[in-house]
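1. Predicted model and sequence below, questions to follow.
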Amino acid sequence: MAIRFRVLGAAGRDNALHVEVDSGHAVRRLLFDCGEGCLSALTAGEVQAIDHVFFSHFHMDHVAGFDGFFRMNFAREGDSNRIWGPPGTGKILHHRFRSYLWNLHENLGATWRVSDIGEMEIRTWRYELPEAFETAHEEAAMVRDGLMILDEEDFTVEAMALDHLTASMAYKVTEKTRWNIDPQRLAALGLKPGPWLKTLKDRAALPDDAMVEGRSAGELRAELLVPTPGDSVAYLTDFLLDEATAEKVRRWLAGCRRMVCESQYRAVDLELAQKNYHMTADQVAALARDAGVEELVLIHVSSRYLREDRAALLAEAREIFPAARFPDGWGE
């Protein structure tokens, strides 16, 4: 299993994050935000393979590229037409769906589901292409389990609402713990490898009191299974980082390996950052340091900065958190 990610877009321009969760038997593809021009870094096949789109908020620089995504996928059938975002997402996307002329759609069967991530529940609406997306079909609301919004076989996605004078959602993707067989312990117990080991890993299919190879499944799990924590990456953008928010986010990021985070401004422009509910490089670096992440990738840098200023911005971050970097291709 592995998590691979690419920052889309250029320095000083709109950015997005493309994440692939590779379990070894399947790859799930996630897109976080969809700014103007960001999808040009992906092939048509990669865009059409995206399973979930997660919006932080709906300012233009985070959604301006959505029309290109929708154009390539509007008639896609299956369960991959899933969009998530802060409260109001369902209404905003309904307007986007309805903003086109639909008169050649009757024989197309695509269904889209859009979810508002609220503090206590997730509300979801279904939109049907054969209806020209005219009706918003509200589905049963789902009570949130903590910060969890998506729980798939191999990974989870959590979301936290932050303050950008509107709700701006931060997201964290975490692979589930992998359970591997210790071959030395297996040999010491005089047991041979076989298909039964795969069954042993499945706690739902095989209760602890079931007998396997002359022993209880629970006993064998305790003897043979070794946990390996999964990979993780967090995406955070556009919010005011005050003391209370820093503490909340720090706790949430504890144990997260990599952090992809906006760094709109240099430290000298702190007043401007606070006015616009953004962050400075030194603030982001301190957050990464205090959260104990392994790597910090700085994105969403203001267009006011030229190459030399961007280099200085990165240097400010590295003074506090040496493992900070720009995305590949931005230059340092």
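-> Arrived safely, thanks for sending. The structure presented is a predicted model; accordingly, all values stated were derived computationally and were not measured.
2. Please make it C-alpha for all contacts and neighbour counts, starting now.
-> Fine.
3. what about stretch 170-187, start to end distance?
-> 46 Å (CA to CA, to the nearest Å).
4. ok, residue 159 - contacts?
-> 117, 147, 148, 149, 169, 170, 171, 172 (CA atoms under 8 Å, 6 or more residues apart in numbering).
5. Give me the buried positions along the helix or strand hosting it.
-> Per DSSP states H and E, residue 159 falls inside strand 155-163. Buried residues in strand 155-163, defined by neighbour count with 16 or more other CA atoms under 10 Å: 155, 156, 157, 158, 159, 160, 161, 162, 163.
6. and if you look at stretch 226-233?
-> Here stretch 226-233 shows 230, 231, 232, 233 as buried, counting by 16+ other CA under 10 Å.
7. circling back to that earlier point, export the buried residues of strand 155-163 to CSV and tack on distance to residue 299?
-> Below are the buried residues of strand 155-163 laid out as CSV (distance: CA to CA, whole Å):
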residue, distance to residue 299
155, 24
156, 23
157, 21
158, 20
159, 19
160, 19
161, 19
162, 17
163, 18
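8. tell me what the lengthiest helix in the chain is packed against?
-> In the chain, with assignment by DSSP state H, the single longest helix is helix 307-320. Contacts defined by 3 or more CA pairs under 8 Å, 6 or more residues apart in numbering; DSSP states H and E place helix 307-320 against helix 281-291, strand 324-325.
9. got another, please set it beside the one above:
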Amino acid sequence: MELLFLGTGGGTPSRQRNVTSIALLLKGARSGCWLFDCGEGTQHQILRSPVKPGKIEKIFITHLHGDHVFGLPGLLTSRSMSGISGAMTLYGPKGLRQFVETSLSLSGSWLTFPLEIVEIEAGEVLNDGHFRVVAYPLTHPVECYGYRIEEHDKPGALDAARLLADGIKPGSLFQQLKQGKTVTLEEGRVVNGQDYLGPSLPGLTLAIFGDTSPTVAAQALAAGVDVMVHEATLEAALEEKANGRGHSSTVQAATVARDAGAKRLIVTHLSSRYLREDVSRLLEECRAIFPNTEMAHDFSLFRIEK
């Protein structure tokens, strides 16, 4: 899988950063794409990226502040005007349905594809057999969530040599055995695929935070994840100001990653006050606490792997 950051600014866009949207490219799992938030101008960012609107299966909204949702009506209507018919599901806090339906109705817009809107609460919001997504409540002036994405463990490698030694010839049954299923051979022998599989391969885990000041849910949301994405709206010297507006500082983001046992931290959602020359200083504030920290810029692409 890969994370592509379409917008990495906080609050308002700047010349160097658009407002928030992150694409999760499900490579290796399937060809689709999930979006996390859809700030104003996201569809313009998509035009400059490898993301295809027709491949977007789901959009997860962390909260209803404009810098996270104002791009949603435009993306939905442009997707329709392109004649895309593939279904899409939106997940987000209460009020998301009203926001979308009112925007479409008042603008005289319509959709050419099935759209499902799921207004969530804390807890599991999705389990499709390949991924499980759990929402955790964050601390922000409006209802806001972070999403933990867990890829289900993958079956271990099939020991073909053992199968051959036991007189089981290659064929269509091998695929079923590789999935751990029990099959019956032509001669009536019953074979359990689990007996011929190596140790299962753990799936990838991600934590994508919405806007938040320090919160009790952070440790559970990010516990042991392979990649954690967290806002770092302001520098450490402005921590009190950040917290007063429901945001976190560089040091606070890094502290969550360290205490949660995350393996890798990507910081995003920087205030528009910061220019390119400020990046190294902000990044060093994070790395002093959690060395394996990277900073996202618009169109940054990060591969997610064990």
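-> Yes, it's here. Everything numeric in this text was worked out from a predicted model, so none of it was measured.
10. Report the TM-score for the pair.
-> The TM-score (TM-score structural alignment, normalised by the length of the second structure) is 0.83; 288 aligned residues with a CA RMSD of 2.7 Å.
11. hang on, residue 13 of the first structure packs against residue 300?
-> Yes. Between residue 13 of the first structure and residue 300 there is a contact under CA atoms under 8 Å: 7.1 Å.
12. Those two: which has the busier surroundings?
-> Relative neighbour count places residue 300 above the other of residue 13 of the first structure and residue 300, with 22 against 17, counting by other CA atoms under 10 Å.
13. In contact with the more buried one: list those residues for me.
-> Residue 300 of the first structure neighbours (CA under 8 Å, 6+ apart): 11, 12, 13, 14, 15, 237, 261, 262, 263, 264.
14. Which residue in the second structure aligns with it?
-> Applying TM-score structural alignment, one finds that residue 300 of the first structure aligns to residue 269 in the second structure.
15. now the strand holding residue 159 of the first structure: which residue numbers in the second structure?
-> Strand 155-163 of the first structure maps onto residues 131-139 of the second structure, going by TM-score structural alignment.
16. before we move on, the earlier item: against residue 74 of the second structure, how distant is the match of residue 300 of the first structure?
-> Counting by CA to CA - residue 269 of the second structure and residue 74 of the second structure are separated by 22 Å.
17. cool, and residue 59 of the second structure?
-> 14 Å.
18. Between those two, tell me which one has more neighbours.
-> Neighbours per residue, other CA under 10 Å: of residue 59 of the second structure and residue 74, the larger number sits with residue 59, 23 against 19.
19. Just tell me what that one corresponds to in the first structure.
-> If you follow residue 59 of the second structure across to the first structure using TM-score structural alignment, you land on residue 53.
20. Tell me which residue of the second structure lines up with residue 115 of the first structure.
-> Matched by TM-score structural alignment, residue 115 of the first structure corresponds to residue 118 in the second structure.
21. how near is that match to residue 148 of the second structure?
-> For residue 118 of the second structure, the distance to residue 148 of the second structure - CA to CA - is 17 Å.
22. ok, those two, which is more surrounded?
-> Per other CA under 10 Å, whichever of residue 118 of the second structure and residue 148 has more neighbours is residue 148, with 24 against 16.
23. Remind me which helix or strand the closest residue to that one other than its chain neighbours belongs to.
-> Spatial nearest neighbour of residue 148 of the second structure, chain neighbours left out: residue 207 (4.4 Å); criterion: CA to CA, 6 or more residues apart in numbering. Assigning secondary structure by DSSP H and E places residue 207 of the second structure in strand 205-208.
24. Next, the closest residue to residue 201 of the first structure other than its chain neighbours: secondary structure please.
-> Excluding its sequence neighbours, the residue lying closest to residue 201 of the first structure (CA to CA, 6+ apart) is residue 179, at 6.8 Å. Each residue gets one of three states, and residue 179 of the first structure gets strand by DSSP: H, G, I helix; E, B strand; the rest coil.
25. where do the helices sit along the first structure?
-> Assigned by DSSP H, the first structure shows helices spanning 44-48, 60-63, 66-73, 89-98, 183-188, 196-201, 217-224, 243-253, 270-275, 281-291, 307-320.
26. The third one maps to which residues in the second structure?
-> Helix 66-73 of the first structure corresponds to residues 72-79 of the second structure when matched by TM-score structural alignment.
27. List of residues touching the matching stretch?
-> 38-40, 42-43, 53-54, 100, 103-104, 109-111.
28. what do you get for stretch 236-255 of the first structure?
-> 56, 162-164, 168-171, 234, 259-262, 274, 277-279, 283, 287-288, 290-293, 300.
29. coming back round to it: most tightly packed of the helices of the first structure?
-> Most buried of the helices of the first structure, by mean neighbour count (mean count of other CA atoms under 10 Å): helix 281-291, with a mean of 23.
30. mean deviation of that one from the second structure?
-> Once the two models are superposed, helix 281-291 of the first structure sits on average 1.2 Å from its counterpart in the second structure (mean CA distance after the TM-score superposition for the first structure).
31. got the angle for that helix vs helix 243-253?
-> Angle of helix 281-291 of the first structure versus helix 243-253, following axes from the mean of the first three to the mean of the last three CA atoms, to 10 degrees, is 50 degrees.
32. now what about helix 281-291 of the first structure, what contacts it?
-> Helix 281-291 of the first structure is contacted from outside by 241, 246, 250-251, 253-255, 259, 261-267, 295-296, 313-314, 316-318, 320-321, 324, using CA under 8 Å, 6+ apart.
33. Provide the aligned range in the second structure for it.
-> Going by TM-score structural alignment: helix 281-291 of the first structure matches residues 250-260.
34. Columns distance to residue 219 of the first structure on top of the contacts of residue 300 of the first structure, output as a markdown table?
-> Below are those laid out as a markdown table (distance: CA to CA, whole Å):
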| residue | distance to residue 219 of the first structure |
| --- | --- |
| 11 | 54 |
| 12 | 56 |
| 13 | 56 |
| 14 | 53 |
| 15 | 49 |
| 237 | 46 |
| 261 | 44 |
| 262 | 47 |
| 263 | 50 |
| 264 | 53 |
